[in-house]
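*Asks:* The following comprises the amino acid sequence and a computationally predicted model.
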Amino acid sequence: MHPTVPRAAARIAAAFALACCTLSSHAADKYPSKPIKMIVPHSPGSTADMVARTVAEGLGNRMGQPVYVENNAGAAGIPGTRQLTTAAPDGYTIAIVSSNHATNPGLYKHLPYDSIKDITPISIIGTSPMVMVVSGDSSYKTAQDLVAAAKAKPGGISFGSSGKGTILHLAAEMFLDKTGVKMLHVPYRGVNTMMTDLMGGQIQMAFLGIPSALPQIKAGKLVALGITTTHRAESLPNVPTLAEAGVKDYNYEAWVALIGPAGLPPAVTERLQGEVGKVLATPSAREVFSAQGFVPVGSTPAVASQAIKSEISKSLVLIKRASISAE
């Protein structure tokens, strides 16, 4: 082969690559040129939905194109996430996912997508601690009181959750794992009935989102024994973290993240992440997040990717240890 042929081929390949990069950069400069759809795999009025609508409104204002929310709820968020993963990776279909994105791989053997490979993480939007609570007239005044009673009577104390494999269930399973105690799990189909039974003494303990629990805590109908994160909650400053309460290495939190389909161009990913960070810094967004018990984050795509992988791994371990399967 003539020695100039490889060199000529190399020049052609380099020119082609440069042209592609120029076109990609040009497309990114024009992004967005039409409305953006934000899929929310949760029902209207849910915490994730309210967070999504706040972010969508802020993004639309900043990017000069409407960002409209499309709810695709049900089946643990699987249909909505599937809709996202099958969309074109052009930045015009994005989604807000929450903690069940990390729990589903352990609960369902045949998901119609890969929870890591089929998405492009853009940003962790926010995180939220949960709180371990007992009824207002409970004899358990601290987390250690509950642990001591559970050790004295294995399986004799019950805890409730909003359903098998939900984050409220897994928060309790982590508590059992860290303390080495056994309790009876009583799954419900929602939070309200569970709280009624907890306050009525039918079950003895539960983990709840702070917005759900706070009114009953203030009314004295529930008592908070511990916060699930490594930092105390602003709305419950006098309640210790579970780690402070003697549950070593306990740390579990709810979260919401912005994602796109796999293959989302880096320039588009970075543009969305940058604008989201600016939206989350506004007083109006912080007010909405605070009311929902969320702390705004606005992470980089790399941090979001690592966080989602870590949460999936953590959930897989908890689900396997507790032998949990989807209903």
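*Replies:* That came in fine, so what should we check first? Numbers count the residues shown, from 1 in each chain.
*Asks:* Please count neighbours and contacts with C-alpha atoms only from this point.
*Replies:* Noted.
*Asks:* Check whether residue 220 really touches residue 133, as I assumed.
*Replies:* No: under the criterion of C-alpha atoms under 8 Å, residue 220 is not in contact with residue 133, lying 11.3 Å apart.
*Asks:* so who does residue 292 touch?
*Replies:* Residues counted as contacts of residue 292 (C-alpha atoms under 8 Å, 6 or more residues apart in numbering) are 47, 211.
*Asks:* all strands for the protein, in order.
*Replies:* Counting by DSSP state E, the chain has strands at residues 36-40, 67-71, 93-98, 119-135, 158-161, 184-187, 205-209, 222-227, 253-261, 295-296.
*Asks:* Can I get the ones you listed in JSON lines including distance to residue 15 and mean neighbour count?
*Replies:* Below are the strands of the chain laid out as JSON lines (distance: least, C-alpha to C-alpha, whole Å; neighbours: other C-alpha atoms under 10 Å):
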{"stretch": "strand 36-40", "distance to residue 15": "33", "mean neighbour count": "24"}
{"stretch": "strand 67-71", "distance to residue 15": "36", "mean neighbour count": "19"}
{"stretch": "strand 93-98", "distance to residue 15": "31", "mean neighbour count": "26"}
{"stretch": "strand 119-135", "distance to residue 15": "28", "mean neighbour count": "26"}
{"stretch": "strand 158-161", "distance to residue 15": "59", "mean neighbour count": "24"}
{"stretch": "strand 184-187", "distance to residue 15": "61", "mean neighbour count": "17"}
{"stretch": "strand 205-209", "distance to residue 15": "55", "mean neighbour count": "27"}
{"stretch": "strand 222-227", "distance to residue 15": "57", "mean neighbour count": "26"}
{"stretch": "strand 253-261", "distance to residue 15": "29", "mean neighbour count": "26"}
{"stretch": "strand 295-296", "distance to residue 15": "43", "mean neighbour count": "20"}
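*Asks:* Distance to residue 177 for these - can I get that in a markdown table?
*Replies:* Shown next, in a markdown table, are the strands of the chain (distance: least, C-alpha to C-alpha, whole Å):
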| stretch | distance to residue 177 |
| --- | --- |
| strand 36-40 | 32 |
| strand 67-71 | 35 |
| strand 93-98 | 23 |
| strand 119-135 | 15 |
| strand 158-161 | 14 |
| strand 184-187 | 13 |
| strand 205-209 | 15 |
| strand 222-227 | 16 |
| strand 253-261 | 16 |
| strand 295-296 | 27 |
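*Asks:* And here is the other one:
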Amino acid sequence: MKTIFKSALLGVAMSLAVGTACAQAYPNKPVKLIVPFAPGGFTDVVARILGQKLSVAMGQQFIVENKAGAGSTIGTDFVAKAAPDGYTLVMISTTHVISPWIYKTMSYDPIKSFAVVSKLVDSPYVLLVNPKVPANNVKELVALAKSAPETIHYASSGNGSSQHLMGGLFVSMTGAPLKHVPYRGSGGAATDLVAGVVETSFAGVPNALSQVPQGRLKAFAVTTAKRIPQLPDVPTMQEAGVPGYEASVWLALLAPAGTPKEIVNKLNSEIAKLMATPDAKKALYDAGVEPTPSTPEAMSDYMVKEMERWGKVVKEIGIKVE
């Protein structure tokens, strides 16, 4: 028995030693940071900020790679099936916990297939409208849409995306018959919105900041309960006449399930440190997001709650993949 006990202790000690050595050596080669959305969108902007900061902090390149499609499930599936060694990560958004309610079948479990590294940021979306639309606020837009059903469209980054759901929630709560137009990424949606191909979109703050000050788009409302400092003159949706409307989008970093805890904790620690620096805070502020790093455990719990919350919203408003 003593021999067995000593062997067991030796095994535990060796595992701890290997894990510690692995974490100390990590990363010793470039890390892929998968963005499951097209370039130029909200998630992509934050990923490139984080990738650059982590590259400097950890001494290896964190290379952003876009794998868009199917409401972010293509790129996310790629990471779910990757080796759990910390060298393939994915930056997810709220869409990650919406997809299971939108798609009939999924090749991975949004919770069990991943090891959570950290929550990253929170941000509202902004209801953006092309200047050619003869409306100057939310109430006028709703009235216009009701007067000419399905002539006003709202663009999103794809079926099942956060943009899709926020638009669907708006339609449900106002009765405005806006017609959904899914794109293969928020970049294409933004381009057509500015060109007037589509009339409206619920877009990330970076898109608003790049178009609204120049007059290329009008900002009617932000989706959160409070106004944001980047657009102080833009009312909240509730202020604009939609009582009870409140929603935001968050981003988080995940690794494949089974990634060593030591590596997860090392990444988590580095992210917390770099997001507290003035330089990172300014870059994220300029991108229209608020840093909200967390422990892996706290974000895991939050994802479960968010999945339940958005599942109820999907059922209530009847959103389905078109």
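*Replies:* Alright, I've got the coordinates. Just so it is clear, the structure is predicted and the values come from calculations on it, not from any experiment.
*Asks:* Compare the strands of the first structure and give me the one nearest residue 52 of the first structure.
*Replies:* strand 93-98 (6.4 Å; C-alpha to C-alpha).
*Asks:* what residues does that closest one touch?
*Replies:* Residues outside strand 93-98 of the first structure that contact it (C-alpha under 8 Å, 6+ apart): 36-41, 48, 52, 81, 84, 87, 254-261.
*Asks:* Could you rerun that using 6 Å?
*Replies:* Identification of contacts with strand 93-98 of the first structure by C-alpha atoms under 6 Å, 6 or more residues apart in numbering yields 36-40, 255-260.
*Asks:* closest one to residue 241 of the first structure among the strands of the first structure?
*Replies:* Of these, nearest to residue 241 of the first structure by C-alpha to C-alpha is strand 222-227, at 4.3 Å.
*Asks:* Buried ones in stretch 233-245 of the first structure, by neighbour count?
*Replies:* Under the neighbour-count criterion of 16 or more other C-alpha atoms under 10 Å, stretch 233-245 of the first structure has 233, 236, 239-245 buried.
*Asks:* what two of these have the greatest distance between them?
*Replies:* Farthest pair in those (C-alpha to C-alpha) is 236 and 243. Separation: 15.5 Å.
*Asks:* Which pair of the contacts of strand 93-98 of the first structure spans the longest distance?
*Replies:* The distance between the two most remote of the contacts of strand 93-98 of the first structure (C-alpha to C-alpha) is 22.6 Å, for 36 and 255.
*Asks:* So which residues of the first structure form helices?
*Replies:* Secondary structure of the first structure (DSSP state H): helices at 4-30, 47-63, 78-85, 100-107, 143-152, 167-179, 191-200, 210-218, 266-280, 283-291, 301-322.
*Asks:* Tell me what angle the last one forms with helix 167-179.
*Replies:* For helix 301-322 of the first structure and helix 167-179, the angle between their directions (axes from the mean of the first three to the mean of the last three C-alpha atoms, to 10 degrees) works out to 70 degrees.
*Asks:* Packing partners of helix 301-322 of the first structure?
*Replies:* Contacts defined by 3 or more C-alpha pairs under 6 Å, 6 or more residues apart in numbering; DSSP states H and E place helix 301-322 of the first structure against helix 100-107, strand 119-135.
*Asks:* let's see it at 7 Å
*Replies:* Helix 301-322 of the first structure is packed against helix 100-107, strand 119-135, helix 167-179, with contacts defined by 3 or more C-alpha pairs under 7 Å, 6 or more residues apart in numbering; DSSP states H and E.
*Asks:* matching residues in the second structure for that helix?
*Replies:* Against the second structure, the aligned range for helix 301-322 of the first structure is residues 296-317 (TM-score structural alignment).
*Asks:* Report the mean deviation for that stretch after fitting onto the first structure.
*Replies:* Aligned to the first structure and superposed, stretch 296-317 of the second structure gives a mean residue distance of 2.8 Å (mean C-alpha distance after the TM-score superposition for the first structure).
*Asks:* Would you mark the buried spots in that stretch?
*Replies:* Buried-residue list, stretch 296-317 of the second structure, by 16+ other C-alpha under 10 Å: 296, 299-300, 303, 306-307, 310-311, 313-314.
*Asks:* Can I get those in JSON lines including distance to residue 224 of the second structure?
*Replies:* Shown next, in JSON lines, are these (distance: C-alpha to C-alpha, whole Å):
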{"residue": "296", "distance to residue 224 of the second structure": "25"}
{"residue": "299", "distance to residue 224 of the second structure": "20"}
{"residue": "300", "distance to residue 224 of the second structure": "23"}
{"residue": "303", "distance to residue 224 of the second structure": "19"}
{"residue": "306", "distance to residue 224 of the second structure": "16"}
{"residue": "307", "distance to residue 224 of the second structure": "19"}
{"residue": "310", "distance to residue 224 of the second structure": "16"}
{"residue": "311", "distance to residue 224 of the second structure": "19"}
{"residue": "313", "distance to residue 224 of the second structure": "16"}
{"residue": "314", "distance to residue 224 of the second structure": "19"}
